[in-house]
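> Mind looking at a prediction? Sequence and model below.
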Amino acid sequence: MTNTPAVSVLIVDDELGMRSFLVKALSRRFALVESAESIESAEEIRKRCHFDLLICDIKLPGRSGIEWHEALQQSERRSDIIFMTAYAELETAIEALRAGASDFILKPFRLEQMMAAIDRCLERRFLARENFVLKRELNAVFNGNSAMIGESQVIKDVDAIIRRVAPTPSAVLIEGESGTGKELAARALHQHSGRTGAFVPVNCGAIAPDILESELFGHTKGAFTGAQKARDGLFNYASGGTLFLDEIGEMPLVMQAKLLRALELKAVRPVGSEQEVKVDVRIVAATNRNLEHEVKEGRFREDLYYRLNVLTLTLPPLRDRPEDIAALVHCFSRKLSRELGLPPVPFAHEDMASMMAYHWPGNVRELKNFVERCILLGRLPVNSFPESQKSAPASESGASTRGYSSEWALEQVEKHHILQVLADHQGNKSSAARQLGISRKTLDRKLQTWEETSLSDS
């Protein structure tokens, strides 16, 4: 058994022999183990030290363990508590658990039984802390207020839709190329929904068709070869929360019919069972396929498509929103440097301009991997961006040679260059802004300024 010295334990029992036994046994594993003979004595000890775990007899002189309100009801001083009793009464056990006990053990017990109860408590505590950290990281990823990261208008529109529909139970279908952040958008919907259950992602294309039903709905003992015990499905784990069905277009037609029934009845039937189990699940599905086309081709059920397509959220490819790259790079750099334990890489203006000019065929996922690679190397990799994925230079696109008088002011050079690039791209402002390494908003502002100056001069 592994030692966990960071955990502190307080034993409360009026029997000296039991206190001595547990103190001696648990001191081998925990650095701080103390004992008390009553609730009053225990409270005096707790005034000078916080304990992660309390092991308390129910029958005590004065107040009983179940009446230990300071330990059971004060959230700011909350500790896990294991109750012990020599009276094997069901009502006592129920009362103890209702009072807030983490576990319940009957006297006399073997040391292994007590250690197993302690391990269960510590595992729950670890999972609770891990959940807290994950929520805090999610808040950091979503910048506390925003659901999605970026400055582009399209991402701001997506963010506004997410925040508006998140508290509703309606199904959401997220479309977009691979790597555009569909799961991040789904997590944002869950994060802002107020639902207390878990966010459960499942990749429909990564699970073998013959076990997908069991994975989603669960199964009974003996339902099929190898089903040695009953098992809950992912719908059950997501009850009260959100089930994210990624790559929904990969789901077999037979399973689509069963999924549709589960969504309509808000209940699942485990494999091998005749009984349906009610579930409260918010469904978010995602695909990089054109489901409307899949329906026409007979590869996706029309009724399921309309059941999922209550609201469609379309995530644009990264090449169409280069103005978001700086914010994404900053977010990934901060998060990954902390995870890797390495300092972030400073990106120069020229580096950022190259990133904004690159087409990013792998979208946000490729950008994240690129930032991680930079942090690992401590610099930008050599030949980071293939020429084939950059905007064509002027000489290749048939543009005239750029030349200007040495007498021109810097503002004149800038205006000439920007207008020339815009002309090369046939007036496409987004494409021109990408090549220039500036945001579309900046380009619009400059053009508007020059237009106003021209009008005032005339």
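Thanks, I have it.
> going forward, measure contacts between C-alpha atoms and count neighbours the same way
Noted.
> what about residue 139, how many residues close to it?
Summarising burial for residue 139: neighbours were counted as other Cα atoms under 10 Å, giving 16.
> ok, it to residue 251 distance?
Going from residue 139 to residue 251 by Cα to Cα, to the nearest Å gives 32 Å.
> got it, and residue 359?
Relative to residue 251, and taking Cα to Cα, residue 359 is found at 30 Å.
> now swap in residue 387 and tell me
Per Cα to Cα, residue 387 is found 38 Å from residue 251.
> Counting neighbours, go ahead and name the busier of those two.
Taking neighbours as other Cα under 10 Å, residue 387 and residue 251 compare with residue 251 leading, 22 against 11.
> so who does the more buried one touch?
Contacts for residue 251 (Cα atoms under 8 Å, 6 or more residues apart in numbering) come out as 204, 205, 209.
> Tell me, how many residues neighbour the first one?
Applying the criterion other Cα under 10 Å, we find 21 residues in the vicinity of residue 204.
> Against that first model, consider the following:
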Amino acid sequence: MTNICNNLFFDAEAPILYEVDAHIVGSSPATRRMKQMLTAVSPSDAPVMLSGDTGSGKERAATAIHHASGRKGQLVAVNCAAIPGELLESELFGYEKGAFTGADERRVGLIEMADGGTLFLDEIGDMPLALQSKLLRVLESREIQRVGGREHIAVDFRLVTATHRRLTEAVADGKFRADLFYRINVLPVPVPPLGDRLDEIPELIDRMLRDHSEQNTHANLPHFAMDAIERLQAHSWPGNIRELRNVVDRAIVMFPGRMLHAAEVDNFLLLSETDGAPNGKAPGAGIAVGDQDAVLKLLQEKGAIDIRMILRDMEIGMIDGALQVCEGNVTGAAQALGLQRTTLIEKIKKYGIKKP
């Protein structure tokens, strides 16, 4: 009887587990635990809170929950930290024509767009207190009012939130409502940092390259040799999976079709944890002073080095990486890169870089 029950349980969960596996790469103990929790919570309508370091893959986990839940509506993702507080309310609730200056027509809000689907509120800890109380009313009543409107609109959505903050401390400090915290923290799921999943780096790189190839069918992708993988696994990854994605993106741009070894990883791909430069060198240096082996290797492979192209590609990679880390915030990216904001804007336009 036990075996029969176990088989029935497995069969019932199989489609859910398939959806989770389709979105979450890896088989380390930390990732397996996360997948088990995602598989367990996905069928429910109860709120899920994803916690983990910035860049650890919380949005991908939210995507897995949505697709495994079977909900027919869309997944609507909102980064509460990326939208100014005074605009976040109108983005979430929508507004009626004439509600405020510039409201020339009715606009449906993101909560209403998530009706029948999943609303993912990333960085919920950055939501202003006044808006927290309004969100709590929506969760209790399952109704919204557009800004400037009187109509009560019924909404049916699954709420998934994410944060890298310790919300219990924010509650204690009066920066986050305790009643909202208990309302959204029904099913907590921790998302492990990349430092706990180092064995998965080859799988993650393979998935990233495959995703890029599907979007760019004629792309000439790089290849990572074993010593390059070992070098990546020795890195501390303060930026987690987002940082690894930036490394892969730089490799795609700078070394199309090339076999990459540890030297290329050190000199061109990894950013220093202290100054944002490759391997701790001056930005754009690429190859350390006196590193004759790296220079000879490039000369043997290419016959000549186009240093202007190398510096350009590195600058593009660094700007793109800073924008990713700062989630599209140009001011933050400029500070991280040591540039004036106007200078960074000019470079973004010059290189045609798309903000995330």
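Nice, I can see it. What you are looking at is a predicted structure, and each value in this text was computed from that prediction instead of being measured.
> one step back: could you tell me which of the contacts of residue 251 of structure 1 belong to helices?
Using DSSP state H, residue 209 are the members of the contacts of residue 251 of structure 1 that sit in helices.
> Just give me the ones among the contacts of residue 251 of structure 1 that are also contacts in structure 2.
Shared with structure 2 under both residues aligned by TM-score structural alignment, their matches' Cα atoms under 8 Å, the contacts from these are 204, 205, 209.
> What lines up with the second one in structure 2?
Read that as residue 205 of structure 1. Matched by TM-score structural alignment, residue 205 of structure 1 corresponds to residue 81 in structure 2.
> and what of residue 441 of structure 1?
When structure 2 is aligned by TM-score structural alignment, no residue sits opposite residue 441 of structure 1.
> separation between residue 441 of structure 1 and residue 225 of structure 1?
Counting by Cα to Cα, the separation of residue 441 of structure 1 from residue 225 of structure 1 is 61 Å.
> you'd agree the match of residue 205 of structure 1 is up against residue 126?
Yes: using Cα atoms under 8 Å, residue 81 of structure 2 is in contact with residue 126, at 5.4 Å.
> aligned partner of residue 119 of structure 2 in structure 1?
Residue 119 of structure 2 maps onto residue 243 in structure 1, with residues paired by TM-score structural alignment.
> average gap between the helix or strand harbouring that match and structure 2?
Per DSSP states H and E: residue 243 of structure 1 is located in strand 242-246. Here the mean offset of strand 242-246 of structure 1 against structure 2 after fitting is 0.5 Å, by mean Cα distance after the TM-score superposition for structure 1.
> buried set for that strand?
Within strand 242-246 of structure 1, the residues that count as buried by 16 or more other Cα atoms under 10 Å are 242, 243, 244, 245, 246.
> tell me the contacts of the third one?
Listed by Cα under 8 Å, 6+ apart, the contact partners of residue 244 of structure 1 are 183, 186, 199, 200, 201, 202, 283, 284, 285, 286.
> Repeat that for the second one.
For residue 243 of structure 1, the residues meeting the contact criterion (Cα under 8 Å, 6+ apart) are 199, 200, 201, 202, 234, 235, 281, 282, 283, 284.
> Kindly reformat those as a markdown table and extend each row with distance to residue 380 of structure 1, neighbour count and secondary structure.
Written out in a markdown table, the entries for the contacts of residue 243 of structure 1 read as follows (distance: Cα to Cα, whole Å; neighbours: other Cα atoms under 10 Å; DSSP: H, G, I helix; E, B strand; the rest coil):
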| residue | distance to residue 380 of structure 1 | neighbour count | secondary structure |
| --- | --- | --- | --- |
| 199 | 35 | 21 | strand |
| 200 | 35 | 18 | strand |
| 201 | 33 | 18 | strand |
| 202 | 34 | 18 | strand |
| 234 | 41 | 18 | helix |
| 235 | 43 | 27 | helix |
| 281 | 44 | 25 | coil |
| 282 | 42 | 27 | strand |
| 283 | 40 | 21 | strand |
| 284 | 37 | 27 | strand |
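> if we take the residues you listed, which one ends up nearest to residue 364 of structure 1?
Of all those, residue 364 of structure 1 sits closest to residue 201, with 18.8 Å by Cα to Cα.
> Which residue, other than its chain neighbours, is closest to that closest one?
Distances taken as Cα to Cα, 6 or more residues apart in numbering put residue 244 closest to residue 201 of structure 1, at 4.5 Å, once the chain neighbours are dropped.
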